[in-house]
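1. sequence and predicted structure are below.
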Amino acid sequence: RQEGRITRYHILSMNAYERHKKMVNDYLMYYGGRKTEFQRDSSRDKRDIDVVREHHQFLWDEEEEDEANEEKRLAKKYHDKLFKEYCIADLSRYKENKIAMRWRIEKELVAGKGQFTCGNKKCEETESLKTWEVNFGYLEHGVKKNALVKLRLCPECSIKLNYKNKRKEVTKKKRK
């Protein structure tokens, strides 16, 4: 009886990982076998960023939120943390009429990128910015979608945005 109590107190004084190791070792000593049989298969493990990239959507539908699984909920939660008033654009391929857009992240929001500085990815201009409303058409998971997004661009980048077709400039309404 004394030994049983010592063992019980000894086991209770261990942390969860040490207790687990002791129980596995006791099991292997009693029933036989190898430790490799107890190692988990990590070949299908995913990091959170992998899940977000796999299930990313530029705009989420309200209907999809209800029927979402755990992975989609994680991607939606990441999407909700983005700052979606203004976009950041990559105008490096503007002559091909290929303009990439994405929402701003917190670091860009704090720095004022896309609102107080030019929304072009590679431009840092802060003077005479214009706001443009752009119909952004994109392909997402094989489905064609459209979104109306705002961009703040300097005059030089505005010319690149309107290279082949004129976009709508957002202006404040004048009061009478």
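-> The structure has been received and is ready for your questions. Everything numeric here is computed off the predicted structure, so don't read it as measured data.

2. alpha carbons only for contacts and neighbour counts from here, please
-> Will do.

3. contacting residues around F38?
-> Contact analysis of F38 by C-alpha atoms under 8 Å, 6 or more residues apart in numbering lists nothing.

4. kindly recompute the last result at 10 Å.
-> Going by C-alpha atoms under 10 Å, 6 or more residues apart in numbering, F38 touches V24.

5. cool, L59 as well?
-> K76, H79, K84, E140, K145, N146, A147.

6. need these in CSV with secondary structure and distance to I49, can you?
-> Below are the contacts of L59 laid out as CSV (DSSP: H, G, I helix; E, B strand; the rest coil; distance: C-alpha to C-alpha, whole Å):
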residue, secondary structure, distance to I49
K76, helix, 12
H79, helix, 12
K84, strand, 20
E140, strand, 18
K145, strand, 24
N146, strand, 25
A147, strand, 24
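
7. got another one to weigh against that:
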Amino acid sequence: MSEGELRFDLRREAQDDGGYDSTNEEDEYSKASKKARYDLTSKGKRDPRRKAKGSKEVLRVEASLEEGRKQRQDIITLTAFDRHKQLVNTYQLYYKGATDTLQRDTSRDKRDADVIKEHHRFLWKEGDGEDSWEVQLARRYYDKLFKEYCIIDLSRYKENKFGMRWRLEKEVVLGKGQFVCGNKKCDEVKKLRTWEVNFAYVEHGDKKNALVKCRLCFECSYKLNYHHKKKEVTRKKKRRKEKKPKKGKKRRDSSSSCSSSEEERKTEEEKAAKKAAEEKDAADIWSKPVQREEEKSREDVFNEYLEDLFL
């Protein structure tokens, strides 16, 4: 074999291997192994006990303890009222439906109007109204009513059933039941007639009677007397008395003039004394001690409440 044939041709070798020469290059496997060995030498040793992770139960307990510490710190900084509101709101938020036990029992709640309706009577006696505050309130309401004429309900007159009640202050001012027809749904003011009715009613399980008066128009009077006629109340005509001439008229005239002058003098003196007393009171008003208001009794409170109720 000649010397030229033994010579190594690098260009041909490169063409046979696809154009790359791998004599001075490394493959991927050798690079990865070198890198792994370098990592092992560069990293320090680690203790698996120091960085060990706990279970989910341990994590949940630690989180709850930390949250409890935060909430306690927040609650301590609040006032008593704000703390109460926060606890109640938290309870309602996380325990839905459990707040039914916190609600107050409203089955026995009553307004003042309900108390008056329950203990109301059409007629009261002298000794009634001393039992309890409910009875006293109903009695005070009864004392505020006007009991000369009645307001009547004639909606069921064909069944011979009537409803009656006493008048309020507002109705007295408007003339309802006296100058206006006493029927609940009638406002007629002409041809009014006064009737006396024996009103029979049932009150708290007892049958009672009361003789009352009502003023009605012509049509309402017909409804009232639909079954049997009631007693009509009329005014008695007064006879005029003839005046006889009296003697000694001149003497009376002179005595009356003297008495009138004396009365005028007395009235002037009274006015002057009254004016002087008012001036004295006005001068002494700043020297007097301050008068304290006395506490109102239960009767005064009832009277004020009923006065506001009738307005």
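-> Received the coordinates, thanks. On a predicted model such as this, the values are computed, not experimentally measured, just so you know.

8. what's the TM-score here?
-> The TM-score (TM-score structural alignment, normalised by the length of structure 1) is 0.74; 146 aligned residues with a C-alpha RMSD of 2.3 Å.

9. what's the closest of the contacts of L59 of structure 1 to E62 of structure 1?
-> Of all the contacts of L59 of structure 1, K76 has the smallest distance to E62 of structure 1: 10.8 Å, by C-alpha to C-alpha.

10. what lines up with that closest one in structure 2?
-> In structure 2, the residue matched to K76 of structure 1 (TM-score structural alignment) is R139.

11. pull the number of nearby residues for its match.
-> Applying other C-alpha atoms under 10 Å, we find 21 residues neighbouring R139 of structure 2.

12. one more: L139 of structure 1?
-> 11.

13. verify the stated contact: it with N146.
-> Yes. If you go by C-alpha atoms under 10 Å, L139 of structure 1 and N146 touch, sitting 8.7 Å apart.

14. residues that sit against both of those two, list them.
-> Joint contacts of L139 of structure 1 and N146 (C-alpha under 10 Å, 6+ apart) are F58.

15. for the aligned partner of V202 of structure 2 in structure 1, helix, strand, or coil?
-> Counting by TM-score structural alignment, V202 of structure 2 lines up with L139 in structure 1. Look at L139 of structure 1: counting by DSSP: H, G, I helix; E, B strand; the rest coil, its state is strand.

16. list the contacts of L139 of structure 1.
-> Contacts of L139 of structure 1 by C-alpha under 10 Å, 6+ apart are Q57, F58, K145, N146.

17. I'd say the first one and K76 touch.
-> Yes. Distance between Q57 of structure 1 and K76: 8.2 Å, which falls inside the contact criterion (C-alpha under 10 Å).

18. can you map out the strands along the stretch 151-300 of structure 2?
-> Secondary structure of the stretch 151-300 of structure 2 by DSSP state E, counting those that start in this stretch: the strands cover 163-167, 193-203, 206-216, 231-233.

19. nearest to D253 of structure 2, of those?
-> That would be strand 231-233 among the strands of the stretch 151-300 of structure 2, by C-alpha to C-alpha, at 44.1 Å.

20. mean deviation of that closest one from structure 1?
-> With mean C-alpha distance after the TM-score superposition for structure 1, strand 231-233 of structure 2 departs from structure 1 by a mean of 0.6 Å once superposed.

21. which bit of structure 1 covers that strand?
-> Strand 231-233 of structure 2 maps onto residues 168-170 of structure 1, going by TM-score structural alignment.

22. repeat for stretch 262-279 of structure 2
-> Residue span in structure 1 matched to stretch 262-279 of structure 2, by TM-score structural alignment: none.

23. buried stuff in stretch 156-169 of structure 1?
-> For stretch 156-169 of structure 1, a neighbour-count test (16 or more other C-alpha atoms under 10 Å) marks C157, S158, K160, L161 as buried.
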